[in-house]
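# Next comes the sequence, and after it the predicted model I'd like to discuss.
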Amino acid sequence: MAMGSYSSDDGADDAMMSEINMTPLVDVMLVLLIIFIVTLPVLNHAVKLDLPQASSQPEDTKPAKIDLSIQADGSIFWDKQQIDDDTLKARLAQAAEVQPQPELHLFADKSVRYESVAKVLSEAQTAGVTKLGFVTEPAK
């Protein structure tokens, strides 16, 4: 039953007052809510298993870190030990085969020729090294 004020000042007796009755809408929503609350545990059926108990710690092996430095004159250092081009190729090939693959941190002097850096990057890619990072100093 709609509740509202009706005034018949204009003399028309057949005018109707139209309002939406919210009570049935609220009732339907509450019924749907109860249905969903009741049926949710039924929908979440799973196979009941008695699993064995075991304790294991995840293996937390961190990959090794290799510092590869290139000085301004183009000389290459592998972990602070100077090496030549052939030794670089051999060590990069060895590093690429190790699992997990070590991270190669490249320290290049700011005045080094780009040719030297490109050569080292090319050798690393040829050897199969995938984890490579450039190390810089923060700007002051």
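Everything's here; your move.
# drop to CA atoms for contacts and neighbour counts, all remaining ones
Noted.
# hang on, isn't residue 109 packed against residue 70?
Yes - with contacts counted by CA atoms under 8 Å, residue 109 reaches residue 70, the gap being 6.3 Å.
# More neighbours: which of those two?
Legend: neighbour count by other CA atoms under 10 Å for residue 109 and residue 70, higher for residue 70 (22 against 15).
# quick one: contacts for that one?
Applying CA atoms under 8 Å, 6 or more residues apart in numbering to residue 70 gives the contacts 76, 77, 106, 107, 108, 109, 112, 116, 117.
# closest to residue 129 among the residues you listed?
residue 106 (12.4 Å; CA to CA).
# Got another one to weigh against that:
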Amino acid sequence: MAISMGGDPDQPMMEMNTTPLIDVMLCLLIMFIITIPPQTHAVKIDLPTPDNSPAPDIDPIKNKLTIDESNQLAWNGTPINLQQLGEYLAQTKQFPVEPELQFQPHPESDYLIVDRALKVIKEQNVTKLGFVGNEQYGRVF
């Protein structure tokens, strides 16, 4: 349905009408899309369900992390390692309100252990952290 602009109306049109060509191409494209088989291949795997219940020794209000003179970490009195500390801190994020973490290293504990524990605390984005027992050093300096 081309419209001739100007020229002699008695002369034949010199431009090719591309509208039918485009219509045919669109119909062929739709036919090809319809005939493509749907992707039905699937791999069925039974994935384990995560246990979202917090550990029984995590207090929803406050928890205490201590390091004794033999460099042993303890979570509310239970001995743990740095990996378990990260897991416990991750589980505290499940509570609606983040519980307070009280951190109390012994004066004779290694600085490296204290630093590693603080690194794990920082990696877990703990926002409620308090250092407990610093008042005993008030008169030392």
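Nice, I can see it. Just so it is clear, the structure is predicted and the values come from calculations on it, not from any experiment.
# Which helix in structure 2 has the most residues?
helix 19-35 (DSSP state H).
# sorry, back to before: scan the contacts of residue 70 of structure 1 and report the most crowded one.
Highest neighbour count within the contacts of residue 70 of structure 1: residue 76, with 23 neighbours (other CA under 10 Å).
# before we move on, the earlier item: C-terminal to the longest helix of structure 2, what's the next element?
strand 62-67 (DSSP states H and E).
# Give the aligned range of that next one in structure 1.
Mapping strand 62-67 of structure 2 onto structure 1 (TM-score structural alignment) gives residues 65-70.
# Mind listing what's buried along the matching stretch?
Buried residues in stretch 65-70 of structure 1, counted by 16 or more other CA atoms under 10 Å: 66, 67, 68, 69, 70.
# and if you look at stretch 71-87 of structure 1?
71, 74, 76, 77, 78.
# and which of those is nearest residue 23 of structure 1?
residue 78 (79.6 Å).
# Just list the residues touching the closest one, thanks.
Counting by CA under 8 Å, 6+ apart, residue 78 of structure 1 has contacts 66, 67, 68, 69, 88.
# swap in residue 101 of structure 2?
62, 63, 64, 65, 126, 128, 129, 130.
# Name the nearest of the residues you listed relative to residue 34 of structure 2.
residue 126 (53.8 Å).
# For residue 119 of structure 2, see how far away that closest one is.
Here residue 126 of structure 2 is placed at a distance of 11 Å from residue 119 of structure 2 (CA to CA, to the nearest Å).
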